[in-house]
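[1] one predicted model, sequence on top.
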Amino acid sequence: MVRTRPATIGRIGKTLAKIAVMATLLSTLATANAFADAKFQRWVADFRSTALNNGISSATYKRAFAGITAPDPEVLQKARFQPEFTAPVWDYIDNRVNENSVATGQAMARQWSPWLSRIEKNFGVQRSVLLAIWSMESNYGEILKRDDVMRDAIRSLATLAYADKARAKYARTQLIAAMKILQTGDIDRSHLTGSWAGALGHTQFIPTSYQAYAVDMDGNGKRDIWTSIPDALATAANLLKRNGWQPGKTWGYEVVLPAGRKFPSGSLTLAEWQKLGVVRANGKPFTHASEKATLKTPDGRGGPAFLMTKNFFVLKRYNNADKYALGVGLLADRIAGYQGLVQDWNRPFTPISMKEREELQHHLQALGYYDGNIDGKIGSTSRAAIEAFQKRNGLSPDGHPSKEVLSVLRRR
């Protein structure tokens, strides 16, 4: 017979005690989750009367909530982070305006040229702008293929309405609108998917905006921004047109500011800005001298400066963030064949190309630091991996995808 030493018995006892505590904790959590689910189901039942009072039929409501028994915890997690408002401007733009997004946009311009010509003619919005929006919103439809991004729109909005106090009013309104979309038959229940916030289709329209602007461009009787590229791009064009888009005009100009001079915060004509010493960064004259513009310096006076015209503020009707509208404008210009920024961003590191970013992710993955997508986009997972590698190798742990980090990785 094998004798077990007292010390070993003690360790076993402690282990069993830990297991018992963990089992109790898991049981408590399961009970709490069941209670939360029951509360959510009561909320769903109570919301039915609100929906019916807003024109939703009983059959539509039943179809919308079939199989939904609990809120989506990932929706609440994603709601805490919005890069338009939290990421540094250079980080936000680098991930969205790069050689990959430009090349794909130009390829899509060729592929969808006949439809883009019709949309331009009908709505007066340049194709490059629509392609940039498509890229910014869904990476030219690629995110619609990702189960980790796309979610059941009804469940997402119900989750926010039920559990997110800050967004509850928004979510209730959008939830009613989403059920109206289902009720009209533009999309079937299984394809009513969207982002964590309920943004729908290739061009990520919230349900109320879909109701206001959706277009059946391909003429099949449905306004389908999930599977019809013409419908999705025309819907985006319709939103811009109806919010005052000025055909044939730009969103803004990169400019150079004279040193040591203060400028007004309001809008002036381009001619007036020029009298103050503000000139285009590429040395060309302003196209419409009488057009009014507002000065923006998103990275401070040492970074790129811009005079934003009316179309910039129309782009913000799509997403009310300066970074978003700037990203669309810069990407649209690159897709159209214009040069990039003359003055680079004030990054605190030496930047690398998208291909080199993918290489960096490959190295980090091979070393066990990174388990995300190899796409060159530097999000929180990539930054955490870079920071962990930097700490292990005596580098400043800033998490930046720098040339210096890549050089060290290449030697490993």
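    Perfect, thanks for sending it.

[2] alpha carbons only for contacts and neighbour counts from here, please
    OK.

[3] please report how far L406 lies from G399.
    Plainly put, L406 is 12 Å away from G399 if you go by CA to CA, to the nearest Å.

[4] work out for me the element the residue most central in space within the chain sits within.
    Centroid-nearest residue in the chain, with CA atoms, centre = their mean: E137, separated by 5.8 Å. According to DSSP states H and E, E137 maps onto helix 127-138.

[5] from the chain's centroid, how far away is that helix?
    Computed by CA atoms, centre = their mean, to the nearest Å, the chain-centroid distance of helix 127-138 equals 12 Å.

[6] show me what it is packed against.
    If you count contacts as 3 or more CA pairs under 8 Å, 6 or more residues apart in numbering; DSSP states H and E, helix 127-138 packs onto helix 99-111, helix 113-123, helix 229-242, helix 322-335.

[7] let's bring in a second model and compare:
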Amino acid sequence: MSIDRRHFISGIGVLGLAACGVSVPTAQPVRAQSLPDDLRPIRTDAFSAWVRAFRPRALGNGISGSTFDAAFADAGYIPGVVARDGNQIQTRRTLEEYLSIATSDERLEKGRAAIARYGNTLNAIERRYGVPALIVAAIWGMESTFGEKRGLIPVVSSTATLAFDGRRGAFYESQLIAALKILERGDTTPAQLTGSWAGAMGHTQFIPTSYQSFAVDFNDDGRRDIWSDDPADALASTASYLSRNGWRSGVPWGAEAGTSNLSGNTIQPQAGGVRFTVTRNFNVLKTYNNSDLYALGVGHLSDRLGGAGPLQGSFPPDANGLTAADRIALQTRLTARGYDIGTIDGVIGARTEAAISDFQQRQGLTVTGQATRDVLNALR
């Protein structure tokens, strides 16, 4: 069975917030205190009416009244969730940029530390499910930077918000019911049931229905706890997911074309760039996120975490004629001038563009914010 865990957060739409009514803030769990104001649950008359109407449907799906009432005691409408759902912009990264981010020096350093700490657990998971420890670790790194970014938004509130006022109400109502079943079973508490704005949860970002189907209690404590600081259940649940979606033990995900005797399909996601030979396990990775770039990111990150070096092939210059080495040199020189552009990785993001704009303005140049040969030369 092949199931795309992440299809539910794709798409672009525009939704209004005008019909929300007068908002009254409610008391928040401690973990929600660090959330921006627009991601904190609030009460509105319209949302409260929807919750009352939803209650019989939830109870009809096996949720007890006590579980429902506890789940919604501090729940509310989250305006920022609707805004993000209505304004999703799929950033079009090239494969070169995507892999630079996926295997940044910082991510590799954190990944090696995480593997050193949890190597025994990862190896035990590999023995049970037949999914390589490094593949599971790579997904962990891609999804939450090895547990650092698990999401703090209350899942009951986020899924209820999208069921009430979203583009896919029926879908998110099914996610909400699945989230309530998590609470009914006692796997976690309402305060700890947190995730991304779209309801993806834990170390490896399971949506509630995927959790119901694939999550496991690896440490045998009676709970399938993918939220705690101990990542064992989350990592094992990811291996369970891949195994049940067809992962074949002993078969690599793929390799850079020409670097091995691997047989399979050949793909070249970026014109003029590196080509890869991929196996059936590459398609299994795509069930986790239906994207060639994502699956290549996981595969290449797993290789790098295992000690492999960078890709041997090269990518063509970007639209402005700069190679990755040029872009890294540009970022390095901006940093030397005191600009905070974040990670020096050759990927031109908003912070680099802002730094370029400021530099151009200070130098009396035309302000474009674009990384070009002229800007690189001016920085010399």
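    Arrived safely. Treat the numbers as computed from the prediction; the structure is a model and nothing was measured.

[8] TM between them?
    Here the TM-score for the pair of chains, by TM-score structural alignment, normalised by the length of the second structure, is 0.78; 338 aligned residues with a CA RMSD of 3.2 Å.

[9] show where the helix holding E137 of the first structure falls in the second structure, residue numbers please.
    The aligned range for helix 127-138 of the first structure in the second structure is 133-144, by TM-score structural alignment.

[10] show me what contacts the aligned partner of L152 of the second structure in the first structure?
    Mapped onto the first structure by TM-score structural alignment, L152 of the second structure lines up with M150. With contacts defined as CA atoms under 8 Å, 6 or more residues apart in numbering, the neighbours of M150 of the first structure are I143, L144, T193, G194, S195, W196.

[11] nearest to R42 of the first structure, of the residues you listed?
    W196 (22.1 Å; CA to CA).

[12] make sure the closest one is indeed in a strand.
    No. W196 of the first structure: not assigned to a strand; according to DSSP: H, G, I helix; E, B strand; the rest coil it is coil.

[13] burial of it, as a residue count?
    By the criterion of other CA atoms under 10 Å, W196 of the first structure has 24 neighbours.

[14] spatially nearest residue to it (excluding sequence neighbours)?
    V75 (5.0 Å; CA to CA, 6 or more residues apart in numbering).

[15] just to be sure, that neighbour is in a helix?
    Yes. Secondary structure of V75 of the first structure (three-state DSSP): part of a helix.

[16] got the contact list for the closest residue to V24 of the second structure other than its chain neighbours?
    Spatial nearest neighbour of V24 of the second structure, excluding adjacent residues (CA to CA, 6+ apart): R43 at 5.2 Å. By CA under 8 Å, 6+ apart, the contact set of R43 of the second structure is S23, V24, P25, T26, G76, Y77.

[17] what about the residues you listed, which are in helices?
    Members of the contacts of R43 of the second structure lying in helices (criterion: DSSP state H): none.

[18] top of those by neighbour count?
    Y77 (29 neighbours).

[19] residue in the first structure matching that residue?
    Checking TM-score structural alignment: Y77 of the second structure goes with A70.

[20] touching, that match and Q41? I think so.
    Yes. Here A70 of the first structure reaches Q41: they are 7.1 Å apart, a contact under CA atoms under 8 Å.

[21] which residues are contacting stretch 180-189 of the first structure?
    With CA under 8 Å, 6+ apart as the criterion, stretch 180-189 of the first structure contacts G55, I56, S57, T60, R63, A64, L192, P207, Q211, K222, R223, D224.

[22] I'd like to know which of the residues you listed are buried.
    I56, S57, T60, A64, L192, P207, K222, R223, D224 (16 or more other CA atoms under 10 Å).

[23] for the residues you listed, which one is nearest S113 of the first structure?
    Distances from S113 of the first structure to those, taken by CA to CA, are shortest for D224, at 19.4 Å.

[24] give me every residue that touches the closest one.
    Contacts of D224 of the first structure by CA under 8 Å, 6+ apart are D186, I187, D216, D231, A232.

[25] three-state assignment of it?
    coil.

[26] and the strands in the first structure?
    Using DSSP state E, the strands of the first structure run over 151-152, 193-194, 252-256, 268-269, 279-280, 292-296, 305-308.

[27] relative to G329 of the first structure, which of the ones you listed is closest?
    strand 252-256 (7.7 Å).

[28] okay if I get the contacts of stretch 180-189 of the first structure as TSV plus distance to Q174 of the first structure?
    Listed next are the contacts of stretch 180-189 of the first structure as TSV, based on distance: CA to CA, whole Å:
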residue	distance to Q174 of the first structure
G55	14
I56	13
S57	16
T60	15
R63	17
A64	13
L192	13
P207	6
Q211	10
K222	20
R223	17
D224	18
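
[29] which of these fall in helices?
    T60, R63, A64, P207, Q211.

[30] that older thread, most neighbours of all the contacts of D224 of the first structure, which one?
    A232 (29 neighbours).

[31] neighbours of R337 of the second structure, how many?
    12.

[32] for the one 3 residues further on, same thing?
    By other CA under 10 Å, the residues close to D340 of the second structure number 15.

[33] what does T15 of the first structure give?
    12.

[34] ok, it to T8 of the first structure distance?
    10 Å.

[35] before we move on, what about G67 of the first structure?
    50 Å.

[36] before we move on, what about P298 of the first structure?
    Taking CA to CA, one finds P298 of the first structure at 63 Å from T8 of the first structure.

[37] right, and L131 of the first structure touches A103 too?
    No. The criterion here is CA under 8 Å, and L131 of the first structure misses it with A103 at 11.3 Å.

[38] so what's whatever residue of the first structure lines up with D45 of the second structure up against?
    Under the alignment (TM-score structural alignment), D45 of the second structure pairs with A38 of the first structure. With contact taken as CA under 8 Å, 6+ apart, A38 of the first structure is in contact with A70.

[39] change it to 10 Å
    A32, V44, T69, A70 (CA atoms under 10 Å, 6 or more residues apart in numbering).

[40] if we can go back for a sec, could I get the contacts of D224 of the first structure in JSON lines, plus columns for distance to L239 of the first structure?
    Converted to JSON lines, the contacts of D224 of the first structure look like this (distance: CA to CA, whole Å):
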{"residue": "D186", "distance to L239 of the first structure": "18"}
{"residue": "I187", "distance to L239 of the first structure": "20"}
{"residue": "D216", "distance to L239 of the first structure": "14"}
{"residue": "D231", "distance to L239 of the first structure": "12"}
{"residue": "A232", "distance to L239 of the first structure": "11"}
